[in-house]
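Peer 1: okay, sequence plus prediction incoming.
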Amino acid sequence: MLAITGIVLSLVLLMYLAYRGINVLVLAPALALFAVLFSGESGTLLGTYTQVFMQSLGNYVVKYFPLFMLGAIFGKLMDDSGSARAIAHWLVRRLGSERSILTIVLACGILTYGGVSLFVVGFAVYPIAAALFREADMPKRLIPGAIALGALTFTMTALPGTPAIQNAIPMPFFGTDAFAAPVLGILGGGVMLLGGMFWLNHRASLARVAGEGFGSHVDEARIEEATGSGPGIALALLPIVLVILGNFAFTKYLIPALDHGYLAQPKFGATDLGAVLGIWSIICALALACLVLIAANWRRWTNLRDTLNKGTLGSLLPIFNTASEVGYGSVIASLGAFVVVRDFLVGLSPNNPLISEAILVNALAGITGSASGGMSIALNTMGQTYLQLANQFGIAPELLHRVASIASGGLDALPHNGAVISLLAICGLTHRQSYSDIFVVAVAIPLLALALVIALGTAFGAF
C-alpha cells in the first residue's frame, strides 16, 4: 500500500510542480526516485537513475530526435521565408473578415498538418487573427480558442499522415505507420473541427447579441498584404504538400521497394521494416520539404545559417522534456507495485483494451500536461500489454495506434499545459478570459471524438 501511495504522490507532485513552473528535466528524475523510496527499494536509487531512467531517456532521444529536429527546422524555415504568413494572408483574402474564426482555424490547421509547430503557428497567425477580429469587432478572447482548435486538435492527433510527434510515437510500439486507421481518423478529426467551429461560432453569436466587441486592448496588429518579398501561395503551400504526399509515398511505395533485409543483422538492431518504416517516412518527407523550401526561397534568406541554427536549438528542450517524462514512466513501470496498477487499468475494461488504453493515455497526458509525454509514459509502460490483449481479442494494431494518438489530445490541454500557457501569453490574455473556450475545443470535444472512434472501432474494426 505504501508503494502505491508513493506512485500516486509522485504523479500528483509532478502535475502540481510542473504547473508551478519547475522544469520537468529536474522534476522527472527527482519524483521518479521519490516513488522508488516509497517502494522500499531505496538501495537501488543510483542504479535506477542511471540504468533505468537515463537508459529510457536516451533510447527515446535516439529514436525520435530526427523528428523533433527536422520538424523544428521546417517550422523555422516556413516562418523566416514568409511562407506561413503568406498562407494566412491568402486565406484572409479568400474568406474575408466575416469568417474570421474559420480563417484562423484553417490557417492553423494547414500549417500544423504540414509539420509546422504550434509555437511558430502561434507567432505567425496571432497578429493576423488580432487584426481580423478587430475589423469584425469580434471578442479578442476567442482568438486562443480558434488557434487551439486549428493547431491542437484534429491535425495533431486524428488526421492520417500528420507528421506530429503524437502520431509518430505509437508506430514502433504497434508496428504501424502514420496513416493508421485513416477513415476513423478523418471521422474523429471531423467531429473535432465541426464541433469546435460550432462552439466558437455560438460564442461569437452570444457576444454579438450582448453587444460585446473586440474590447479595449493595447494591440497594434493590422492586416497587411504579403509584400513582393514573400512567396506566392503556390510556393508557400508546396513544402506542406510535400510533407503530406511525401510521407504517403515513402510509407507505401518508395521505402518498401528498397532492400531492407540488412535490418535483421545485430548491427542494425535485429529489427524489421515494420518497426522503423513510419519514422523513416516522416524523416524523409520532412528532409525533402526542408530542402525544397530552402531552394525555392533561396533569394529570400537574410541569414539561412541563423534560421537553421535556431530551428535546431529550438528542438532540444521539447525532446528532452518529453524524454525525461518517458524516463519517469519507465522507473514507475519497473516498481513491483506497478503490477497492481497495471492489473487495475486492464481490469477497467477486461474485454476491450481500447477503453483502458484511452483512459491511461488521457490520464497521464493530463497529469504531465503533455500529449507526447503522457502517451510516451503510457506506451512505454503498457504498450506491449495492450498489443498482446489486442491480438487476443482480434483488435488491429492500427486501431490501437489511432486511439492512443487521439487520446493523447484530450486531457493534455488542461490549464497547466505548456502549449496552452504559451498560447495565452502570445495572445496577451489570461486563463480567466479565454481558457473556457480552449477547454471546450481542445479537451471536451476531442474526448467526444475519442468515444466515437472507440465505439466505431469496436463495432467495425480498423478502417
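Peer 2: Nice, thanks for sending it over. Just so it is clear, the structure is predicted and the values come from calculations on it, not from any experiment.
Peer 1: alpha carbons only for contacts and neighbour counts from here, please
Peer 2: Fine.
Peer 1: show me what contacts the nearest residue to Thr162 once chain neighbours are set aside?
Peer 2: Excluding the flanking residues, the one nearest Thr162 by C-alpha to C-alpha, 6 or more residues apart in numbering is Tyr113, at 5.5 Å. By C-alpha atoms under 8 Å, 6 or more residues apart in numbering, the contact set of Tyr113 is Thr155, Met156, Thr162, Pro163, Ala164, Ile240, Ile244.
Peer 1: equivalent analysis for Pro170, please.
Peer 2: By C-alpha under 8 Å, 6+ apart, the contact set of Pro170 is Thr176, Leu379, His401, Ala404, Ser405.
Peer 1: among those residues, which two are most distant?
Peer 2: Thr176 and Leu379 (13.8 Å; C-alpha to C-alpha).
Peer 1: for the stretch 51-200 of the chain, what spans make up the helices?
Peer 2: 54-80, 83-95, 100-113, 118-135, 143-151, 165-168, 170-174, 182-209 (DSSP state H, counting those that start in this stretch).
Peer 1: what angle sits between the fifth one and helix 118-135?
Peer 2: Relative orientation of helix 143-151 versus helix 118-135 (axes from the mean of the first three to the mean of the last three C-alpha atoms, to 10 degrees): 130 degrees.
Peer 1: now the first one
Peer 2: Regarding helix 54-80 and helix 118-135, their directions subtend 40 degrees when assessed with the same axes, to 10 degrees.
Peer 1: show me how far stretch 417-424 is from its chain's centre.
Peer 2: 13 Å (C-alpha atoms, centre = their mean, to the nearest Å).
Peer 1: here's the one I want to compare it with:
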Amino acid sequence: MAIGLIGIFVSLALLITLAYRGVSIIIAAPIAALVAMITSGMPLLATYTDIFMPAMAGFVGSYFPIFLTGAIFGALMLFSGYATDLANTITRWLGPARAVFATVLTSALMTYGGISVFVAVFVMFPLARELFRVADIPRRLIPATIALGILTFTMTAIPGAPQVQNIIPGQFFQTSTFAAPALGIVGGTLVFLVGMFWLEFRKKQLMRAGESFNDITTLETKYGRGADLGLTADNAPNGHSNSEASSEATATTTATSAVKAPVTTRKEIDYGDEDLPVAATTTQAPLAPTNHFFPFIPLLLVFIVNFSATQFVLPNLDWSVLEDDAFGGITLSDRSATWAVILALLAAIISIVLLNIRRAKELWQAFVDGTKNSLQPIFNTASEVGYGAVIASLAAFTIVRDGIFGISSNALVTSAVSTSVISGVTGSASGGMTIALNAFGEDLRNMAVDQGISMEVMHRITSMASGGLDSMPHNGAVITLLMVCGLSHRESYKDVFMITLVIPTLVTAALIGGILLIG
C-alpha cells in the first residue's frame, strides 16, 4: 500500500512535469498512469483498455457536441469579423482612458457569449496591446487583465455561462447552468470587483515606479525588439488545455491589431531560434461586418436560447421516451444543461450564417477548421479524465480518498477541496472537476442530501472551486496566454496568479463560509 501511494504521487509529479515541458497530455497522461499501475501491481494492458479508455471515451461521448459547436461558433465569429468588430465597438464606447476596464469587459462578454477562452485570447491581445500603448500602461498587466475577463467569473460563477466548467457539475448534480443564480452573481461580482481593484492597484504601483508600456520585455531582450510571436492554436504548446480546453477555433486566425484583419496568405517568419513558434497562418480573410450591432446578436442568442431552453422549452416537452431501455434510463435533469447549451450554440451558429447568407460559401472554411480543431482540446481533457480513473481504481487511492473526506464532514467543503486540488494537479479545471466528481460524486451527493444542502449550491461551489488552483504555472491556458502576449512567467505570472488563483479561491472560500454561517 505504501509503495502504491508513493507511486501515485510520483505519477502526479511526472504528469505535471511533462505538461509543463510541453508534452501532449494525450501522451503524458497514459505515461503517468503507467507509473502508478506498475507501483500498484495492476495489470497494465487490462487497466489501460478497461479503465483508462472507457473513462476517456465517456468524457468524449458526453461533451464532444459542446466542444464541436463551440469550436465552429468561435471560428465563425472570427471569419465573419464579428469578434474583432465587437472588441473595437466596446473599446470605442469606453475609450483608451478605461483600457483595463474595456479589456476585461470585452473579454467577459465574449466568453459569456459562448466564445471559447482561447479564441478570446487571440482576439483580445492585439486590442489590449493598443489600448495599453495609448494609455502607456505597463504591458506586463495585459495577460492578467485578459485573464480576469475569460478565466474567472464568466467561466465558473455567472449563472448561464456556456463554458464546459459550468456544464460538467450538472451531469453529477442534475442541475442546469443557471444553478444557484444569486450565489453565482454574488461570487462573480466579488471576483470581478476584487480583480479590478488589484489590476488598478498594480497599474498605479508600476507606473509610480517608472514602468511604462515601452519598457523592453524578456522576450524582446532575447529575440530583439519588435518580435511578434504570432501564436495560434496550431503552434501553441502541445497538450495544454484548460476551459480552456476549447481553444479549437483559433488555428484559423492570427493575433492582429485592433483595426487590421489577419494575414491572408500562408507564411513563416524566421526568428532565428527554433524554440519560437511559427508565425500564424490562415487560409481565408475575415469578412467585414456591415453593421456594428450584428456581432452582438449571436452572443445574445446564446444567453436567450440557453435560458429559454433551460427554464421553459425543455421542461415543458414530453420526455417519456427516455424511459426506453435504449436511452439507458436517463432523465431530463441528467442532460438538460448539455442540451440547452448545444441548442444555444446552434442558434448562434445559424444566426451568423443567416446574417452573412450571401457569403455562406466563404464561411464554410470556418466549419471545416472548427470541426478539425475541436478534436485535440477534448481529447486532451479526456486523457486526463482517463488518468484520473486509473488513479481512482488503485487500492492506495483509498488513503487519498479518506484524507480528502477527513478534512471536513461538510459536503461543500469536501467537494471544493477535492475539485481544487485535483484541478491544480492536472492544470485543468474541466479535467480536474471531472476526475473529482467521477471519484467522489455519488458520495458528495449523499452527503449533501443528508446535510440538507441544495444540489444547485453544490453545482455552483464545485464549478467555482475548479477555477482556482487549476491556474498553476503548468496550466495550458496560462502558458498560451503568456506566449500570445509575448511575456514570460517571471514578468506577468504574479498578476495572473493573483487574478486567476488567489482571488477566485478566496472568494469561493468566503462563499462557503457564508453558507455555513447562514445555514
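Peer 2: Thanks, I have the structure now. These numbers were taken from a predicted model, which means no experiment stands behind them.
Peer 1: got a TM-score for the pair?
Peer 2: Overlay of the two chains. TM-score (TM-score structural alignment, normalised by the length of structure 1): 0.95; 458 aligned residues with a C-alpha RMSD of 1.7 Å.
Peer 1: which single one of the contacts of Pro170 of structure 1 is nearest to Tyr64 of structure 1?
Peer 2: Checking these against Tyr64 of structure 1 by C-alpha to C-alpha gives Leu379 as the nearest, at 14.6 Å.
Peer 1: give the aligned equivalent of that closest one in structure 2.
Peer 2: Following TM-score structural alignment, the counterpart assigned to Leu379 of structure 1 within structure 2 is Leu437.
Peer 1: any idea how far Ser466 of structure 2 is from its match?
Peer 2: Applying C-alpha to C-alpha, to the nearest Å, the value for Leu437 of structure 2 to Ser466 of structure 2 is 11 Å.
Peer 1: the more surrounded of these two?
Peer 2: Ranked by neighbour count (other C-alpha atoms under 10 Å), Leu437 of structure 2 and Ser466 place Ser466 first, with 35 against 22.
Peer 1: isn't the more buried one up against Ala429?
Peer 2: Yes: in this structure, Ser466 of structure 2 is within contact of Ala429 by C-alpha atoms under 8 Å, at 4.8 Å.
Peer 1: on that earlier part again, so can I have JSON lines of the helices of the stretch 51-200 of structure 1 showing distance to Val218 of structure 1?
Peer 2: Output for the helices of the stretch 51-200 of structure 1, formatted as JSON lines (distance: least, C-alpha to C-alpha, whole Å):
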{"stretch": "helix 54-80", "distance to Val218 of structure 1": "25"}
{"stretch": "helix 83-95", "distance to Val218 of structure 1": "22"}
{"stretch": "helix 100-113", "distance to Val218 of structure 1": "20"}
{"stretch": "helix 118-135", "distance to Val218 of structure 1": "11"}
{"stretch": "helix 143-151", "distance to Val218 of structure 1": "15"}
{"stretch": "helix 165-168", "distance to Val218 of structure 1": "36"}
{"stretch": "helix 170-174", "distance to Val218 of structure 1": "43"}
{"stretch": "helix 182-209", "distance to Val218 of structure 1": "20"}
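Peer 1: for Gln392 of structure 1, which of those is the nearest?
Peer 2: Here helix 170-174 is closest among those (C-alpha to C-alpha), at 14.3 Å.
Peer 1: how far off centre is that closest one?
Peer 2: Computed by C-alpha atoms, centre = their mean, the chain-centroid distance of helix 170-174 of structure 1 equals 16 Å.
Peer 1: if we compare the helices of the stretch 51-200 of structure 1, which one ends up closest to Gly232 of structure 1?
Peer 2: helix 83-95 (6.9 Å).
Peer 1: the inter-axis angle of the closest one versus helix 100-113?
Peer 2: Using the same axes, to 10 degrees, helix 83-95 of structure 1 lies at 150 degrees relative to helix 100-113.
Peer 1: got the residue ranges for the helices in the stretch 201-350 of structure 2?
Peer 2: Counting by DSSP H, counting those that start in this stretch, the stretch 201-350 of structure 2 has helices at residues 218-223, 296-308, 332-355.
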